[in-house]
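Colleague: sharing a model prediction with you, sequence too.
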Amino acid sequence: MIEILAVAAAYLLGSIPFAVLSSRLFGLADPRTYGSGNPGATNVLRSGNKKAALVTLLGDALKGWLAVFLAQHFGLSDATIALVALAVFLGHLFPLFLKFKGGKGVATAAGVLLALDPWLGLLTLATWLLVAYVSRYSSLAALLAALLAPLYAATLHGADSLFGVVVLIALALIAKHWGNLQRLMAGQEGRIGGNKPPAAQETPRKKKKR
């Protein structure tokens, strides 16, 4: 029963939509209504509000880290910790509070990996940062980090339960970024910090006289 409750709680924690909450906090439009429509930090950044994007990034990463950390702290089995890691990640991808239409999971995956193994998390995060800095494509950075994360896990731990979790997360990340990959190949993918939403660029409309 404890294991079931832990997995359910992890899913609910992952379902918390920090992109939507931070946008409301900073008085921005719902991130699902502009840009890519993705409730994630990169799309929130398109609003031009870096603080809101940072809050989203930290919130999404923290929930992934916290779920796994608590499972470890309370001494749950390795199998349960693996299920908790997947549950919080899938909670972000398919959140109960957003009718199962969530973000792409990059920040939450980073938080999960940092909790499972700090070295694994740091290597994967460094890969994302390097590719994002050089290319200015968040999606390309996510795809390459997802491809390399299982390799890092295998090198550090071999083919254990942690490796299996990393492979599943990597496959889910690639699937969620499949449309981005197609746009990258077509040269149509937006870069980090570009494409502000129309609502952020328009001037307020004048009220019509009655």
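Modeller: Now that the structure is in, tell me what you want to look at.
Colleague: hey, let's count contacts and neighbours off CA atoms from now on
Modeller: Will do.
Colleague: please enumerate the helices of the chain.
Modeller: For the chain, the helices defined by DSSP state H cover 2-14, 18-25, 41-45, 50-73, 78-93, 106-116, 118-135, 138-157, 161-176, 178-186, 198-201.
Colleague: redo those as JSON lines? Include distance to Arg32 and mean neighbour count.
Modeller: JSON lines is the format used below for the helices of the chain (distance: least, C-alpha to C-alpha, whole Å; neighbours: other C-alpha atoms under 10 Å):
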{"stretch": "helix 2-14", "distance to Arg32": "18", "mean neighbour count": "19"}
{"stretch": "helix 18-25", "distance to Arg32": "8", "mean neighbour count": "20"}
{"stretch": "helix 41-45", "distance to Arg32": "9", "mean neighbour count": "28"}
{"stretch": "helix 50-73", "distance to Arg32": "14", "mean neighbour count": "21"}
{"stretch": "helix 78-93", "distance to Arg32": "14", "mean neighbour count": "25"}
{"stretch": "helix 106-116", "distance to Arg32": "17", "mean neighbour count": "27"}
{"stretch": "helix 118-135", "distance to Arg32": "23", "mean neighbour count": "17"}
{"stretch": "helix 138-157", "distance to Arg32": "17", "mean neighbour count": "20"}
{"stretch": "helix 161-176", "distance to Arg32": "16", "mean neighbour count": "19"}
{"stretch": "helix 178-186", "distance to Arg32": "16", "mean neighbour count": "14"}
{"stretch": "helix 198-201", "distance to Arg32": "13", "mean neighbour count": "12"}
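Colleague: below is an additional structure, to be compared with the one above:
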Amino acid sequence: MTWLYWLFSYSVGNFLTAYFVGKMYGVNLQQERSKNLGARNAGSVIGKAAFMWTFLGDALKGVLVVTLGYFWHLEQWVIMAGACFVILGHLYPIWLKFNGGKGVATFIGVGLALSPSLFSMMIVGTAIVLGVTRSLTLGMLGGFVFYIGAIVLTGHLQLYIPILVAIMCMLLKHSSNIKESLRRGK
């Protein structure tokens, strides 16, 4: 059951909502602005409704995988790995030659489904850094620092290793944005 759950999780991650929202509007988001298949690009190219649909669709992928893991009474470490796989499926979808989105909305769904109280630390970190820098990218980075700090404080670092792997992969996908934000100081 474990391997099937992980395969299912990766497959769910492969459903990139932005790709299908773009098709509905006759737009190939892989050719527009940031060329990213994510909510932010969908919103900047198509509009607010496209942002919301893409964000909700991608976040619900994370919620679905974690919730089904609990429903099927899987062990916590199996669910954590499944959460990692749904994010990796979004970042590296096989059907798009491993060129997917950046995983933020999917991570938000995963984080909320795993532990809303722990995830609230990411929101706090994001809000603080966003308030100081006015940069969504740096705000996200600050949120990850707070989230990882909260994980360490709970004493469950070993259990969260798959989530930390997913975060590292997300940061790699965001590396050019992070460098640019740091260069601009914003």
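Modeller: Cool, the structure landed. Just so it is clear, the model here is predicted, and its values are computed rather than measured.
Colleague: TM value for the aligned chains?
Modeller: Once superposed, chain against chain, the TM-score is 0.90 (TM-score structural alignment, normalised by the length of the second structure); 186 aligned residues with a C-alpha RMSD of 2.0 Å.
Colleague: hmm, back to that, redo the helices of the first structure as a markdown table? Include distance to Gly35 of the first structure.
Modeller: Output for these, formatted as a markdown table (distance: least, C-alpha to C-alpha, whole Å):
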| stretch | distance to Gly35 of the first structure |
| --- | --- |
| helix 2-14 | 23 |
| helix 18-25 | 13 |
| helix 41-45 | 6 |
| helix 50-73 | 14 |
| helix 78-93 | 18 |
| helix 106-116 | 17 |
| helix 118-135 | 18 |
| helix 138-157 | 14 |
| helix 161-176 | 16 |
| helix 178-186 | 13 |
| helix 198-201 | 9 |
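Colleague: residues contacting the counterpart of Leu143 of the first structure in the second structure?
Modeller: Under the alignment defined by TM-score structural alignment, Leu143 of the first structure corresponds to Leu141 in the second structure. By C-alpha atoms under 8 Å, 6 or more residues apart in numbering, the contact list for Leu141 of the second structure reads Thr126.
Colleague: and if we set it to 10 Å?
Modeller: Counting by C-alpha atoms under 10 Å, 6 or more residues apart in numbering, Leu141 of the second structure makes contact with 122, 125-126, 129-130, 135, 147, 167, 171, 174, 178.
Colleague: closest one of those to Asn41 of the second structure?
Modeller: Comparing these against Asn41 of the second structure with C-alpha to C-alpha places His174 closest, at 13.4 Å.
Colleague: and the closest one, how many neighbours?
Modeller: His174 of the second structure has 18 neighbours, counted by other C-alpha atoms under 10 Å.
Colleague: just give me the match in the first structure for it.
Modeller: Matched to the first structure by TM-score structural alignment, His174 of the second structure sits across from His177.
Colleague: thought its match was touching Ser139?
Modeller: Yes. The criterion here is C-alpha atoms under 10 Å, and His177 of the first structure meets it with Ser139 at 6.7 Å.
Colleague: shared neighbours of the two, anything?
Modeller: Shared contacts of His177 of the first structure and Ser139, defined by C-alpha under 10 Å, 6+ apart, are found at 104, 183.
Colleague: circling back: got a list of what the match of His174 of the second structure touches?
Modeller: Contact analysis of His177 of the first structure by C-alpha under 10 Å, 6+ apart lists 104-105, 139-140, 142-143, 171, 183.
Colleague: ok, back up a step: look up how far Ile123 of the second structure lies from the match of Leu143 of the first structure.
Modeller: For Leu141 of the second structure, the distance to Ile123 of the second structure (C-alpha to C-alpha, to the nearest Å) stands at 11 Å.
Colleague: spit out the residues that contact these two alike.
Modeller: Common neighbours of Leu141 of the second structure and Ile123 (C-alpha under 10 Å, 6+ apart) are Tyr147.
Colleague: out of the helices of the first structure, nearest to Phe100 of the first structure?
Modeller: Using C-alpha to C-alpha, the nearest of the helices of the first structure to Phe100 of the first structure is helix 78-93, at 7.3 Å.
Colleague: correct me, but Pro150 of the first structure touches Asp160?
Modeller: No. In this structure, Pro150 of the first structure is not within contact of Asp160 by C-alpha under 10 Å, at 11.2 Å.
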